[in-house]
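**Student:** starting from these lines, generate the structure:
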Amino acid sequence: MRRYNLRLDGEAKWEIVDRVTMRTAELGGAALRQMPWAEACDMISILNSLNAIESVSRGYEALTAAE
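**Tutor:** Reported below is the predicted structural model:
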């Protein structure tokens, strides 16, 4: 499941929603809202990729801790 998704945030502007918290996602303390479509799509790809990397890293960390 993808953690981040888009939601319309006004006329032709988009926000990124964290599906875990159901709140507007933040990056460095800045809310990811009022973004043009293309920018929001790029940011979602980045955030979901980083989330996938973090998830896999936790799995490897658990494997090494079990050894």
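**Student:** could you use CA atoms for every contact and neighbour count after this?
**Tutor:** Will do.
**Student:** so who does Pro36 touch?
**Tutor:** With contact set as Cα atoms under 8 Å, 6 or more residues apart in numbering, Pro36 has these partners: 12-14.
**Student:** and this one, please, so the two structures can be compared:
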Amino acid sequence: MTIEQLIEQFTRDAERGTKAIDRLTLRPTKHSAEYLKNWRHHVDVCVSALEALEKLQKLENATASE
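**Tutor:** I've put the predicted structure just below:
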């Protein structure tokens, strides 16, 4: 996978997690607290990966332009 493809994938995953969090917040269930914890962790991991990939992409672009 290219960096761009990874960025797209993690962006979709973060959006999916955010939608799940919104759904659970609006319509809580018996296990909402555990699900929210898991989805928040999922989104945090996606955001961290996106930040790292963006830094890697900048470094790759800088190296390519030299």
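**Student:** picking up where we left off before, so which of the contacts of Pro36 of structure 1 hold up in structure 2?
**Tutor:** Comparing those with structure 2 on both residues aligned by TM-score structural alignment, their matches' Cα atoms under 8 Å, no contact is found in both.
**Student:** by neighbours, which of those residues wins?
**Tutor:** Trp14 (21 neighbours; other Cα atoms under 10 Å).
**Student:** what about that residue, distance to Leu6 of structure 1?
**Tutor:** According to Cα to Cα, to the nearest Å, Trp14 of structure 1 and Leu6 of structure 1 sit 6 Å apart.
**Student:** who touches both of the two?
**Tutor:** The contact lists of Trp14 of structure 1 and Leu6 share Ala40, where a contact means Cα under 8 Å, 6+ apart.
**Student:** ok, so of the contacts of Pro36 of structure 1, who is nearest Ser45 of structure 1?
**Tutor:** Nearest to Ser45 of structure 1, judged by Cα to Cα, of these is Trp14 at 14.3 Å.
**Student:** wait, that closest one touches Arg7, no?
**Tutor:** Yes: contact criterion Cα atoms under 8 Å: Trp14 of structure 1 and Arg7 qualify, at 5.7 Å.
**Student:** hmm, back to that, mind putting the contacts of Pro36 of structure 1 in TSV, secondary structure and distance to Ser57 of structure 1 included?
**Tutor:** Shown next, in TSV, are those (DSSP: H, G, I helix; E, B strand; the rest coil; distance: Cα to Cα, whole Å):
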residue	secondary structure	distance to Ser57 of structure 1
Ala12	coil	36
Lys13	coil	33
Trp14	strand	30
